[in-house]
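Colleague: Mind folding the following:
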Amino acid sequence: MSDDLRGLPPRRELPDDVRDRLRAEVRAGIGKPRRTKHLWYAAAAAVVVLAAGAVVATQAVRQQPVAGPPPPAPDPGNRLTLDAKVATSSLDRCWAAVKGAGKEDRVPPREEWVPLFTEVLAGDSVVAVTAAGKPMFCETTATTVTLSDPGATPAYAPGTRVGLLLHSPTGVVAGVVDAGSAPPFLDSRTESGDNMSQSIRPSTVTGQFVAMTRAALWTTTLSLENPPAPGGTVLPTPPPWLVMVVDRPVTADRTSPAGRALGECLAAAEMEVVPDAAAYAPGPVLEADGYRVVLGRHDERVVVCATQPDRKRPGKTKSTSYLDFTGPQPPPARTLIVDTLGGTESEAEQGKARRPFTAALPTTATKATIDFGIGTSVEADVVDGMVATWVPQNIHLDPLAKVHVRARDAQGKVVYDGSLMLM
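Modeller: Take a look at the predicted model:
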């Protein structure tokens, strides 16, 4: 061994995610895509990016001590990552949907699909992929599959170099950013005036990007913003998706009063669209002073959906969903986030605001005693591990305040006894 190398730590294998990403970038970069007016992919550029990524990864491996953390991914600026397991499962479902629709002639063979990166948010997974060099996006949820059309031309807004290829019912926005252009911000604005802005993070290889806006498809306007420049450019409607199908159907009650309330609220929610909304079984319902709150559960996921008068649009209501983002292994008892109804931002009459307390509890619970610490407690039914009640109006809404909850099963056995955050 050379004396120059004696000070280096022992050679280490690249982590699986780094290896998968490098392999994907190589395969994507050496494809032979069709050149168009707006899109180009250069094998040389891919090789340069790959080389740079390899240098970063190699340096990270050499500089880390043996017992240290793994080296960073080769794209630390964008933080785009490839989950090989998610990609394989999703792409297999998308291919099955293509075959089921009899559209195999519209896409390259499955073996020519090369996953580049994945985006996952609360049960919604998107894979950015190239198919014989063409950009394509495969979205899967617990019950649905959506695949963009690899033969479609991206929809570009005049004067921009950002083209859309997909805007799905769950609010996924995906497309391409032409090489050499700075990615702008993507703004999503609903009819009720809610808006959200997020940065676009394109792949350094193909320019593909995915944005999880969670804004309703039919009532959302997408625009590109370039701060500090004023105004924005409205994006056109993307080309139709190639396939959208419910491949793993799950049905839930929508005929009972609670089922109808949940279905209506989730369908009307414009921001924070809930994937697989039809699969959520209804839980408890609260109604008072023109406000309505309903809970729903699908497996381990819980959602709160609230409806209130829309003061900015007289005669109409506004529905908002709050999905529980606690991860794949949520604690057995937890507070579910929901805003105050009729708060100052809603321009409601003073003194008309109501605050719901909602929580997830063990599914064996049937009754819960909720003590707000003001000398009185509330008894509430627990439905499928969900409980809801109104917070007393004379209580101070302290962000650090807690409530004591004791939950019992049908035999009276205590299945949870502890404190939860009030809000």
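
Colleague: Please count neighbours and contacts with C-alpha atoms only from this point.
Modeller: Will do.

Colleague: Tell me where the chain has helices.
Modeller: 16-29, 43-63, 84-100, 257-268 (DSSP state H).

Colleague: Okay, buried residues for the longest one please.
Modeller: Think helix 43-63. Of all the residues in helix 43-63, those buried under the rule 16 or more other CA atoms under 10 Å are 43, 45-47, 49-50, 53-54, 56-58, 60-62.

Colleague: Please compute how far it lies from its chain's middle.
Modeller: 30 Å (CA atoms, centre = their mean, to the nearest Å).

Colleague: ok, now stretch 62-76?
Modeller: 28 Å.

Colleague: got it, and stretch 247-263?
Modeller: On CA atoms, centre = their mean, the centre of stretch 247-263 falls 22 Å from that of its chain.

Colleague: Isn't residue 225 up against residue 182?
Modeller: No. If you go by CA atoms under 8 Å, residue 225 and residue 182 don't touch, sitting 11.4 Å apart.

Colleague: Give me the more crowded residue out of the two.
Modeller: More crowded of residue 225 and residue 182, by other CA atoms under 10 Å: residue 225, with 20 against 13.

Colleague: quick one: that one from residue 119, how far?
Modeller: Noted for residue 225: a distance of 22 Å to residue 119, by CA to CA, to the nearest Å.

Colleague: Here is the second sequence; please produce its structure so I can put it next to the first one:
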Amino acid sequence: MTSETRPGVEVRGAVPPGDAVLWSEGDRESFGVLFERHVEAVWNHAHRLTGSWERAHGITSETFLTAWRTRAEAAPLRDSALPSLYLTAGAVVRRDPDRPPIVDGRAEEVVHRVDGESWTREVVEAVGRLPQEQREVAELCLLGDLAVADAAAHLGVAETAVRSRLALARAGLAEDTPDDEARARTALPAELRTRLRAEVDHGLDHRPRKSSRLPAVVTAAAVLLAGAVFVLRQAPDAAPEADRPAVEEAAVTGPPLDRKFASAALDRCWSAIGRQGAADRSRWRPVFTVGDSQIGVVAARADGKPLFCQVIPTTATVTDPDAAPGAGTAAVLFSREGVVAGVTDVDWRLTALKGTGPNGSVAVRAETGDHMFVARTGVNPTGTAMTISETDSEDPTAVRTLTAPAPPLAVVSDRPDGPAPDRASDAGRALGDCLARASQPLPDPDSYQSGALVTYPGGLVVLGRNSGSLVTCQSDGEKAVAKRDRLVGSSAPAVVRDTRFVGDLGIVIGGELLPEVATVEIGPGDEPLRPAAVAGRTFAVFVPSTGPAPSGIVHAVARDANGDVLFENFWKVP
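Modeller: Sure thing, here's the model as predicted:
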């Protein structure tokens, strides 16, 4: 059974956070929203700039990592981050125009290698031969399909200058290279989207060894950074140099150690198992750190024995040092948040994890230090056949098989987001099971209170919410897929947050509610309204395929406990 999530629902009275707001948040979750919002466009633009789907994959990954590294000091000039991402992609291409593809040939296979790719390369070459000023506007407006105003803002020139350069660029291009074909967009296959997200997530974990600092006197100025115009601003919470967290390297080629984060995380993990008679906390020595405030991991040693401490906002997970193997290569932790960690008896320079399982494929680099390794895979590792090997090694013996380890010593909700979540009701059990099996793990799955539950032939969709997010989880018995959105916080009594087609059976519509809403009724077009499931300030309804067409209108009515109408509107369904 297949399903397709349709996040772009038109809802009156509710506006999703814009790019500028997400960028200013500066956290990994917000950046993930930006990634999902623009990755297909950036991937297509990278292909137009290179004429190669393989190179487009690597360019896309590097573009988002560059945006992440500059997020604290730079912001797009307008609300959309896409012009900045396009400019950054162009800079990445020109920085190393002849570098080989970063991924293997499967990128071409998944995209099915369009027949006109050689023609596309001719277009790319023609644009590349233009003078710099014309090439910039051609890449943005002809290949990237940006508006003249957006291009002007991000190039720091007048709109008239962009129009003039655009006219010259059009005249300079051959008549047999029409830009409309060059702009044709190819849908990003789900497999490549997943692989790109995993690569970017890994890159976010891997801190650069060296960084250059801008003078502190600069508080707001327009500069050209990595080929893109940004507004620079001094971070409002920037700490004095002496107060910044000490970041060290465990070894010359090893991963970094953020001592401040490691100390706080190990305190939480020690408290979690201290109730079971843990050893003296002072005998725990951090070796290196991976991740961020959403999912962070400390590789440490307790009395010399390997220990892994994973912390998310609400929960601490810690492995048993006494159960870790004393020799060999083995997994010690498979966490539901996608972390794979363990010990190794080899000194490989670069280490990779690969595997396939019910929740997708894994192909990521692992951080290693002091004969321990940690990787964030981006998928739920349950049931995954995993191997660890030396990257790019031709030695067939440089591969070790990882078997699923024993459960961790403790998984403790030490900083709950609210009351203990319901997992006893039908909706609670469905949500707990669906989130536990979700192919792409969410941080803090136990923080979500159960909400509306609807079933359809062969599957179900269940909603949940915590203090800041809404989660929609779909299960068909074999697979589970979870999607998280920030709460809109709209004044509208009812807000659609998710629509998904469930094969050819129909469509599920769900969203969030204000507390005073007691009932919701939804019907396609002029057909009779049908009651939606309402629970936990969420609603969901399954409309069979006899309902709205893929681009139809649904009628929605929300009432309070007295039956008074609080909200009546028509929603456009993609």
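
Colleague: could the helices of the first structure go into a markdown table alongside distance to residue 365 of the first structure?
Modeller: Formatted as a markdown table, the helices of the first structure follow (distance: least, CA to CA, whole Å):
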| stretch | distance to residue 365 of the first structure |
| --- | --- |
| helix 16-29 | 41 |
| helix 43-63 | 50 |
| helix 84-100 | 34 |
| helix 257-268 | 19 |
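
Colleague: For residue 209 of the first structure, find the nearest of those helices.
Modeller: helix 16-29 (14.6 Å; CA to CA).

Colleague: Check which helices and strands that closest one is in contact with.
Modeller: helix 43-63, strand 113-121 (3 or more CA pairs under 8 Å, 6 or more residues apart in numbering; DSSP states H and E).

Colleague: can I get those in a markdown table with distance to residue 416 of the first structure?
Modeller: As requested, these are exported to a markdown table (distance: least, CA to CA, whole Å):
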| stretch | distance to residue 416 of the first structure |
| --- | --- |
| helix 43-63 | 47 |
| strand 113-121 | 29 |
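
Colleague: Nearest approach to residue 279 of the first structure belongs to which of those?
Modeller: Short answer: strand 113-121, nearest of these by CA to CA, at 17.3 Å.

Colleague: If you count neighbours, what's buried in the closest one?
Modeller: Here strand 113-121 of the first structure shows 113-119 as buried, counting by 16+ other CA under 10 Å.

Colleague: Next: stretch 143-152 of the first structure.
Modeller: Within stretch 143-152 of the first structure, the residues that count as buried by 16+ other CA under 10 Å are 143-150, 152.

Colleague: Same question for stretch 87-96 of the first structure.
Modeller: So, applying 16+ other CA under 10 Å, buried residues of stretch 87-96 of the first structure: 87, 90-91, 93-96.

Colleague: Please apply the same query to stretch 177-186 of the first structure.
Modeller: Buried residues in stretch 177-186 of the first structure (16+ other CA under 10 Å): 177-179, 183-186.

Colleague: Then stretch 566-574 of the second structure?
Modeller: 566, 568, 570-574.

Colleague: Now the residue sitting nearest the centre point of the first structure: closest residue in space that isn't a chain neighbour?
Modeller: The centre of the first structure sits closest to residue 121, judged by CA atoms, centre = their mean, with a distance of 3.2 Å. Leaving aside its chain neighbours, residue 121 of the first structure sits nearest to residue 212 (7.6 Å; criterion: CA to CA, 6 or more residues apart in numbering).

Colleague: Could you do residue 382 of the first structure as well?
Modeller: residue 366 (4.6 Å).

Colleague: Aligned counterpart of the one you found in the second structure, please.
Modeller: Aligned by TM-score structural alignment, residue 366 of the first structure pairs with residue 518 of the second structure.

Colleague: repeat for residue 380 of the first structure
Modeller: By TM-score structural alignment, residue 380 of the first structure lines up with residue 532.

Colleague: And for that match, the neighbour number?
Modeller: Neighbour tally, residue 532 of the second structure, other CA under 10 Å: 24.

Colleague: so who does it touch?
Modeller: 519-522, 539-542 (CA atoms under 8 Å, 6 or more residues apart in numbering).

Colleague: how about the nearest residue to it, chain neighbours excluded?
Modeller: Closest to residue 532 of the second structure by CA to CA, 6+ apart is residue 541, at 4.6 Å.

Colleague: got the contact list for residue 278 of the first structure?
Modeller: 250-252, 263.

Colleague: can you redo those residues as JSON lines with neighbour count and distance to residue 139 of the first structure?
Modeller: Shown next, in JSON lines, are the contacts of residue 278 of the first structure (neighbours: other CA atoms under 10 Å; distance: CA to CA, whole Å):
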{"residue": "250", "neighbour count": "14", "distance to residue 139 of the first structure": "18"}
{"residue": "251", "neighbour count": "11", "distance to residue 139 of the first structure": "20"}
{"residue": "252", "neighbour count": "16", "distance to residue 139 of the first structure": "22"}
{"residue": "263", "neighbour count": "24", "distance to residue 139 of the first structure": "23"}
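
Colleague: Would you confirm that the match of residue 366 of the first structure contacts residue 536?
Modeller: No. If you go by CA under 8 Å, residue 518 of the second structure and residue 536 don't touch, sitting 10.3 Å apart.
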